[in-house]
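A.B. asks: With the input below, show me the fold.
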Amino acid sequence: MAEFCAIGLMSGTSMDGIDLAMLRTDGDHKVERGPAMFVPYEAGFRCRIEESLDEARAIVRREDRPGGLAALEKEITLRHAEAIEAFLRNGASGWGRPDIIGFHGQTVLHRPQMGVTVQLGDGELLAKKTGLPVVYDMRANDMELGGQGAPLVPAYHAAVARALPAPFSSRSPVVFVNIGGISNVTYVGRRGDPIAFDSGPGNALIDQWVAREGGVPFDADGVIASEGDTVAAVIERYLGNPFFERAGPKSLDRNDFTLDEAEGLELADGARTLAALSAEAILKSAEHMPEAPKLWIVCGGGRKNPHIMADLGNKAKHAEVILAEDAGLNGDSMEAEAWAYLAVRSTKGLPLTFPTTTGCREPAPGGVTAKP
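C.D. replies: Got it, this is the predicted structure:
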């Protein structure tokens, strides 16, 4: 199959900036990972995105952009164009000339029960600014086929699992965990399509808690949580949510879980308890998998919280928990890499999602290609 050099762009539910990554791939078995970069959003712009979530609740159709969302979409797109320019200027172009861009955009609303998912990002404008074809809007077709529209990364996880180095290549089933604002898991067994679903709150509640109670955007290195204790009753209340009893496929909006259950805790206890919740929710996801995992590979910003990682490692039954880096991967860039991989799959008409990952009625291709 023909290979492409692709750039993937991801701005996730943590809303902290833009991840960029470059791949050389055939969109199937061949994956050669290239350079990656992160461009952070300054605090003021991050606040603008957070504030836009309230406006986004008024959206009924995917194309609606009430209030200031149209202006914000344009600015997000221009920031992505600038990030690509900086990425190529800082050496990525030396690895390969990009053929295509996979553009996720910024999710501001995800309501699968309404068949609506909205990612702010103008693919046509990005193609014009970069002079490269841009594949975007990759969730919509899945939802039209009855899927949840998320997660989309599992197709890439399955490709990565096939190429894990020893000794990890012999440990199956393997589960990839991405801890962003929302955590999601991908189960890759010995055969068959991957199984995937959102597992519960990741960093979002922790970030919201320390921002509200401590005036800081996130708990860097878990320092705040290190001064606190886990309050088991709070975790039990969260885990009592019916979401956790449902088998996948299932997906979450960033606002589906709130701080209500943590009200009354002190700053440090809240940070520690919400970190423990993130780990407990991930491990609870194993109840909905065909076999008990032998290996958990953790990606995303949440892997930098030592309390989440310690809880995962201490409580995973008969399984090893490792960082993506332990397997030679980049835990910060895997979602961006996935968007590069999916862009190539899209151009070839290959499925991006499967009934076992999103609940779509049949394996679903997707994406819209904008020409420069």
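A.B. asks: From here on, just use CA atoms for contacts and neighbour counts.
C.D. replies: Noted.
A.B. asks: Would you map the helices across the stretch 51-200 of the chain?
C.D. replies: 69-89, 123-130, 140-144, 154-161 (DSSP state H, counting those that start in this stretch).
A.B. asks: Is it possible to get a markdown table of those helices that adds distance to A262?
C.D. replies: As requested, the helices of the stretch 51-200 of the chain are exported to a markdown table (distance: least, Cα to Cα, whole Å):
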| stretch | distance to A262 |
| --- | --- |
| helix 69-89 | 31 |
| helix 123-130 | 39 |
| helix 140-144 | 33 |
| helix 154-161 | 32 |
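A.B. asks: want to put them side by side, so please do this one too:
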Amino acid sequence: MLKSGVIRALGTMSGTSLDGVDAAVIETDGVDIAGFGPTDYRPYSTRERAVLRNALGRWQGDDVAEAALIVEDAHIALMAGFDGVDLAGFHGQTLAHDPGGRGTHQCGNGQRVADALGLPVVWDFRSADVAAGGQGAPLAPFYHFALARWMGADAPVVFLNLGGVGNLTWVDPRRPAPESIGALLAFDTGPANAPINDLMQARLGQSQDADGAVARRGAVHQSIVQAFLTDPYFTRPAPKSLDRDTFAGLGGMISSLSDADAAATLTAIPVAAVKAGIALCPSQPAQVFVTGGGRNNPVMMAMLAAQLPCSVAPVEAAGLDGDMLEAQAFGYLAVRSARGMPISAPAITGVNAPMTGGRLSGAL
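C.D. replies: Below is the predicted model:
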């Protein structure tokens, strides 16, 4: 049985950017954050990344055995290096996401991970929410609420995650709990790093635009940015979520541009999408804290600072580790799941009522 009070949970995340696996320990009772533990990272090799990329868009029942093995083995190798852990959260790798349609597919068997590590593992975090009519994403907002409390915030703030896909969480830390009415609003803002990474891989054989170096040399084609923003998604009220390849047609919009202009334009588009997202929030936040790989792109960060109506800073400005926030989130959610606490709510995923989720493998 899971002991009461604060425990040490190991969370993992393999995001849509397909760069690798993050792992982080968090000390929590599922409500408050008591402390942060060690972290580690295991990159995917070029071959592994190619296999995972080839599996994108595939569903349960499709042949994803090789991709699943890569995801599971990478996680097991990384997680085995942590000691003194009571519980683990294994997110797996999202291959396809179509709430209201075929559902959601996070590749990777948590039972195999639990058996290999000898640890209780919570996994398949999104399926229950989708089955109940929710979007199944984003799920980090309950953790963002706890972070805002930990930071001592006394006014609404936004956590902006710029991974493969962008998502934001508007948090009012003055509310009593994350599932309280008016405590949270969260949704996917639009594409973030995934189109830039795809461009760099296809044209230059590079996994990313490091430090925004290519974009810095280019000019933003505002006509393309504005044309992209005419998609009704950007004015649709939350909750709403995206698949990594929802906007696959974006590649065609920049196909005739030079490498530099294409990179600059694909850097400006996520910023414009975030600006549209901030306009949908209940009130203007006091500050936007940026996490995910996008915060390491100085060109994207400068564009955000110029476009948003409030101060913008990486989450490190609040004493947090932006590389590990999502991994920590799934450690936190694993504790809540194991204790039967809500991990999603109507204002986040559109599910009808606050609900828990996830499957537990291994003995508590």
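A.B. asks: Give the helix, strand or coil label for the residue mapped onto P38 of the second structure from the first structure.
C.D. replies: Under the alignment (TM-score structural alignment), P38 of the second structure maps onto P35 of the first structure. Per DSSP: H, G, I helix; E, B strand; the rest coil, the secondary structure class of P35 of the first structure is strand.
A.B. asks: State the distance from P35 of the first structure to S333 of the first structure.
C.D. replies: Plainly put, P35 of the first structure is 9 Å away from S333 of the first structure if you go by Cα to Cα, to the nearest Å.
A.B. asks: hey, what's in contact with both of the two?
C.D. replies: Shared contacts of P35 of the first structure and S333, defined by Cα atoms under 8 Å, 6 or more residues apart in numbering, comprise A21.
A.B. asks: Give me the more crowded residue out of these two.
C.D. replies: More crowded of P35 of the first structure and S333, by other Cα atoms under 10 Å: S333, with 24 against 19.
A.B. asks: got a list of what the equivalent of the more buried one over in the second structure touches?
C.D. replies: Matched by TM-score structural alignment, S333 of the first structure corresponds to M324 in the second structure. By Cα under 8 Å, 6+ apart, the residues touching M324 of the second structure are D22, A23, A24, T39.
A.B. asks: Please name the spatially closest residue to the last one (chain neighbours excluded).
C.D. replies: Closest residue to T39 of the second structure in three dimensions, ignoring its sequence neighbours and counting by Cα to Cα, 6 or more residues apart in numbering: A24, at 4.2 Å.
A.B. asks: can you tell me what part of the second structure stretch 342-359 of the first structure aligns to?
C.D. replies: Using TM-score structural alignment, stretch 342-359 of the first structure pairs with 333-350 in the second structure.
A.B. asks: got it, and stretch 129-142 of the first structure?
C.D. replies: Against the second structure, stretch 129-142 of the first structure falls on residues 116-129 (TM-score structural alignment).
A.B. asks: Okay, buried residues for the matching stretch please.
C.D. replies: Buried residues in stretch 116-129 of the second structure, counting neighbours by 16 or more other Cα atoms under 10 Å, are found at L117, L119, P120, V121, V122, W123, D124, F125, R126, S127, A128, D129.
A.B. asks: repeat for stretch 282-302 of the second structure
C.D. replies: The neighbour-count check on stretch 282-302 of the second structure (16+ other Cα under 10 Å) flags 284-297, 299-301 as buried.
A.B. asks: Then stretch 71-87 of the first structure?
C.D. replies: Neighbour-count burial for stretch 71-87 of the first structure, with 16+ other Cα under 10 Å as criterion, is recorded at 72-81, 83-84, 87.
A.B. asks: what would the contacts of M324 of the second structure look like in TSV with neighbour count, secondary structure and distance to S258 of the second structure?
C.D. replies: Shown next, in TSV, are those (neighbours: other Cα atoms under 10 Å; DSSP: H, G, I helix; E, B strand; the rest coil; distance: Cα to Cα, whole Å):
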residue	neighbour count	secondary structure	distance to S258 of the second structure
D22	24	strand	33
A23	30	strand	37
A24	29	strand	39
T39	22	strand	39
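A.B. asks: G17 of the first structure - how many residues pack around it?
C.D. replies: Neighbour count of G17 of the first structure, defined by other Cα under 10 Å: 22.
A.B. asks: same question, E227 of the first structure
C.D. replies: Other residues lying near E227 of the first structure total 12 when counted by other Cα under 10 Å.
A.B. asks: Map it onto the second structure.
C.D. replies: Using TM-score structural alignment as the criterion, E227 of the first structure maps onto R217 of the second structure.
A.B. asks: got it, and T77 of the first structure?
C.D. replies: By TM-score structural alignment, T77 of the first structure lines up with E72 in the second structure.
A.B. asks: what's that match in contact with, if anything?
C.D. replies: The contact partners of E72 of the second structure, taken as Cα under 8 Å, 6+ apart, are G92, G108, N109, R112, V113.
A.B. asks: Next, count neighbours for V368 of the first structure.
C.D. replies: For V368 of the first structure, the neighbour count with other Cα under 10 Å is 18.
A.B. asks: about what we covered before: how about JSON lines for the contacts of M324 of the second structure, with distance to L147 of the second structure added?
C.D. replies: Compiled in JSON lines, the contacts of M324 of the second structure are given as follows (distance: Cα to Cα, whole Å):
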{"residue": "D22", "distance to L147 of the second structure": "19"}
{"residue": "A23", "distance to L147 of the second structure": "18"}
{"residue": "A24", "distance to L147 of the second structure": "15"}
{"residue": "T39", "distance to L147 of the second structure": "17"}
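A.B. asks: ok, of those, which one's closest to G163 of the second structure?
C.D. replies: Set against G163 of the second structure, the nearest of those by Cα to Cα is D22 (12.7 Å).
A.B. asks: can I assume the closest one is in contact with A327?
C.D. replies: Yes: counting by Cα atoms under 8 Å, D22 of the second structure touches A327, with 5.9 Å between them.
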